[in-house]
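Have a look at this prediction, sequence included:
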Amino acid sequence: MVRTPQVRDLLMSAAERVAERGDAEWLLMHALGVDRAWLFAHATDPVDAASAQAFEALLQRREQGEPVAYILGRRGFWHLDLEVTPDTLIPRPETELLVELALQRMPQDVPLKVVDLGTGSGAIALALASERPQAQVTAVDVSASALQVARRNALANGLERVEFLQGDWYGPLADRQFDLIVSNPPYIEHDDAHVGQGDLRFEPRGALVSGADGLDAIRVLVTGARRHLRARGWLLMEHGWKQGPAVRALLTDDGGFTHVFTACDLEGRERVSGARFRSP
């Protein structure tokens, strides 16, 4: 007689098939419709055949390399629960540094104008809008599909006031100016082997790769910022951990900025650079 598997049996078996135990936990929580606390409080509970089969289907997708975020269709970022699809980059914890640095430059109760360029799922724009209700936040992306996801995330998180525009970087902004420009642009070199490995294989290439040195999009951001920043406004950009010196050089050589800096993520890697637009 075949014994009905328990919650812990499924987790132990899955741990031998996927590299991260946390992945198996997320997939089982999804299949059972429970949270992590329930999962461990009910480790010896039996799992019915339908739920076990659903878990097995999810597990097979993960074994084939599909990111957990795409399998679940969700990813947490800041304090938000966001929908993600293969049309959007998966929000990552290191990008929260960009949000923190932006918030430091956004005083409470001041109606600043902020734009997030290349918004994807809307993660950065929505995080800022949730923390600074008085700010006028605009989010731009070239992908209509990504903007649909971002709009749904805004509605789901009660942030309907965020404005969404479709276009390439500064293209849809005309002559509008902002107090703060933020962006997590593509910054991987086009021949970087990592693009064909792991989760990156499933993410939109246009949100990852940017020219021979990975800096094409960042050059556009730096050059265009002079037209779209108010005096003493800030430009903040995420980049690769080896690109800090090159990004600082771009900002310094432009001549329109002061207070050029780079901040490190929790692992001590240079992750976000920025500068302040000079007063005329």
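Yep, it's here.

hey, let's count contacts and neighbours off CA atoms from now on
OK.

Would you state the helices of the stretch 1-150 of the chain in chain order?
Counting by DSSP state H, counting those that start in this stretch, the stretch 1-150 of the chain has these helices, from start to end: 7-15, 21-32, 36-41, 49-63, 68-72, 96-104, 123-131, 144-156.

Contacts only, for the nearest residue to Val209 once chain neighbours are set aside.
In this structure, Val209 finds its nearest non-sequential neighbour in Ile188, 4.6 Å apart by CA to CA, 6 or more residues apart in numbering. Residues near Ile188 by CA atoms under 8 Å, 6 or more residues apart in numbering: 208-211, 213-215, 240.

structure B:
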Amino acid sequence: MSGCEPPGSEHGTSVGAFLCQAGQVLRAAAVEAPRLEARMLLAHAMGCRQEDLLRDPRAPVAPEAQARFREALAARARNVPMAHLLGHAGFWTLDLLATPATLIPRADTETLVEAALGAFPDRAVVTRLLDLGTGTGALLLACLAEFPHAFGIGVDRSPEAAALARANALRNGLAERAAIIAGDWAAALAGRFDLILSNPPYIETAAIPGLMPEVALHEPALALDGGADGLDAYRALATALPGLLAEGGKAVLELGQGQEAGVGALMRAAGLRVLGCRPDLGGIPRALIVGRV
């Protein structure tokens, strides 16, 4: 640990010493941004902001915070996702609780919110909104925040995920405009919706063990596994969407890399019209937009 104060030295329990040591631990664990993540973990353990740490690197770290930090640092070095250690993650304009019960909201998925806004320039026309496989509630709640006249329903097979989405609706002041259901996607739903969103499981079963360890080891397989070809959930969506979309309604579906043609073919075979596909920031086709013919 050259360059860091050892734990027994005069400044070994200072903010600077802990950040230096933690950066080396995370670098050795192949964490992408070790110093940034060290600051995030120490600020969380101390109950302060990251910028507070930088003002006085010689400030002492209280014993209780030291223990919390060491525990979190060891977990992060074992590839436990940062969002699980902090207990929350940002998505769109929201701050969402995050637990191992659901996928962690990702920036790529914000592409679906952008696509929904592009599909409905007049935000007042969306009054009924549905999110199939809601997870944390990220898509449902982000779109409710953008479509002020909408009431939304989120459905997830996992009761734990549904409970988390309800908590996130409360956390973000949207509980009065959202209903969260634990169930088998569209099976228990009646009526039609102006906007339907879904980030379904789309990873090929055989590919899951090769994902980055934060995902393969710590996120729920139910939310990842799309079957042998990754398209099982889209087949279910193709069956359900024609009966759920209102006249003029649109569905926005997240895609995995290389799935645009296959999913588009499934939707057309179900009698739906493919209206476009929006790429994410990396240029990968990410948000497929479909509507009734």
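Structure received. Quick caveat, the model's predicted, so the values are computed rather than measured.

And the TM-score between them?
The TM-score (TM-score structural alignment, normalised by the length of structure 1) is 0.93; 276 aligned residues with a CA RMSD of 1.7 Å.

re earlier: please name whichever of the helices of the stretch 1-150 of structure 1 is nearest to Arg227 of structure 1.
Closest to Arg227 of structure 1 of the helices of the stretch 1-150 of structure 1, according to CA to CA: helix 96-104, at 19.6 Å.

For the closest one, buried residues please.
By 16 or more other CA atoms under 10 Å, the buried positions in helix 96-104 of structure 1 come out as 96-99, 101-103.

tally of neighbours for the aligned partner of Thr136 of structure 2 in structure 1?
Residue pairing (TM-score structural alignment): Thr136 of structure 2 is matched to Ser121 of structure 1. Using other CA atoms under 10 Å, Ser121 of structure 1 has 30 neighbouring residues.

didn't Ser121 of structure 1 look like it was pressed against Ala144?
No: taking contacts as CA atoms under 8 Å, Ser121 of structure 1 lies outside contact range of Ala144: 11.2 Å.

Quick check: the closest residue to Ile71 of structure 1 other than its chain neighbours vs Gly73 of structure 1, distance?
Closest residue to Ile71 of structure 1 apart from its sequence neighbours, by CA to CA, 6+ apart: Leu58 at 7.1 Å. Leu58 of structure 1 sits 12 Å away from Gly73 of structure 1, going by CA to CA, to the nearest Å.

who has more neighbours, these two?
Neighbour totals were compared for Leu58 of structure 1 and Gly73, and Leu58 leads with 20 against 13 (other CA under 10 Å).

Just give me the match in structure 2 for that one.
Residue correspondence to structure 2 (TM-score structural alignment): Leu58 of structure 1 is matched to Ala72.

Contact partners for the residue lying closest to Leu112 of structure 2 once chain neighbours are set aside?
Spatial nearest neighbour of Leu112 of structure 2, excluding adjacent residues (CA to CA, 6+ apart): Ala287 at 5.3 Å. By CA under 8 Å, 6+ apart, the residues touching Ala287 of structure 2 are 111-112, 115, 252-255, 277-280.

what residue of structure 2 matches up with Phe257 of structure 1?
By TM-score structural alignment, Phe257 of structure 1 lines up with Arg273.

and what of Leu82 of structure 1?
Match for Leu82 of structure 1 (TM-score structural alignment): Leu96.

Look up how far Thr102 of structure 2 lies from its match.
Taking CA to CA, one finds Leu96 of structure 2 at 11 Å from Thr102 of structure 2.

which residues are common contacts for the two?
Common neighbours of Leu96 of structure 2 and Thr102 (criterion: CA under 8 Å, 6+ apart): Thr136.

what does the longest strand along structure 1 correspond to over in structure 2?
The single longest strand within structure 1, with elements called by DSSP state E, is strand 229-238. Under TM-score structural alignment, the alignment places strand 229-238 of structure 1 onto residues 245-254 of structure 2.

Comparing the matching stretch with structure 1, how large is the average distance?
Overlaying structure 1 shows stretch 245-254 of structure 2 at a mean distance of 1.1 Å from the equivalent residues (mean CA distance after the TM-score superposition for structure 1).

Can you tell me what sits against that stretch?
Under the contact criterion CA under 8 Å, 6+ apart, stretch 245-254 of structure 2 has outside partners 109, 112, 115-116, 119, 192-200, 241, 286-292.

7 Å - rerun?
By CA atoms under 7 Å, 6 or more residues apart in numbering, the surrounding residues in contact with stretch 245-254 of structure 2 are 112, 116, 192-200, 286-291.

and what of stretch 264-276 of structure 2?
235, 238-239, 242, 288-293.

Please enumerate the strands of the stretch 151-293 of structure 2.
For the stretch 151-293 of structure 2, the strands defined by DSSP state E, counting those that start in this stretch occupy 151-156, 178-182, 193-198, 245-254, 272-279, 285-292.

Using TSV, lay out those strands together with distance to Met212 of structure 2.
Shown next, in TSV, are those (distance: least, CA to CA, whole Å):
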stretch	distance to Met212 of structure 2
strand 151-156	24
strand 178-182	29
strand 193-198	23
strand 245-254	20
strand 272-279	22
strand 285-292	20
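
Compare those and give me the one nearest Gly47 of structure 2.
strand 178-182 (31.3 Å).
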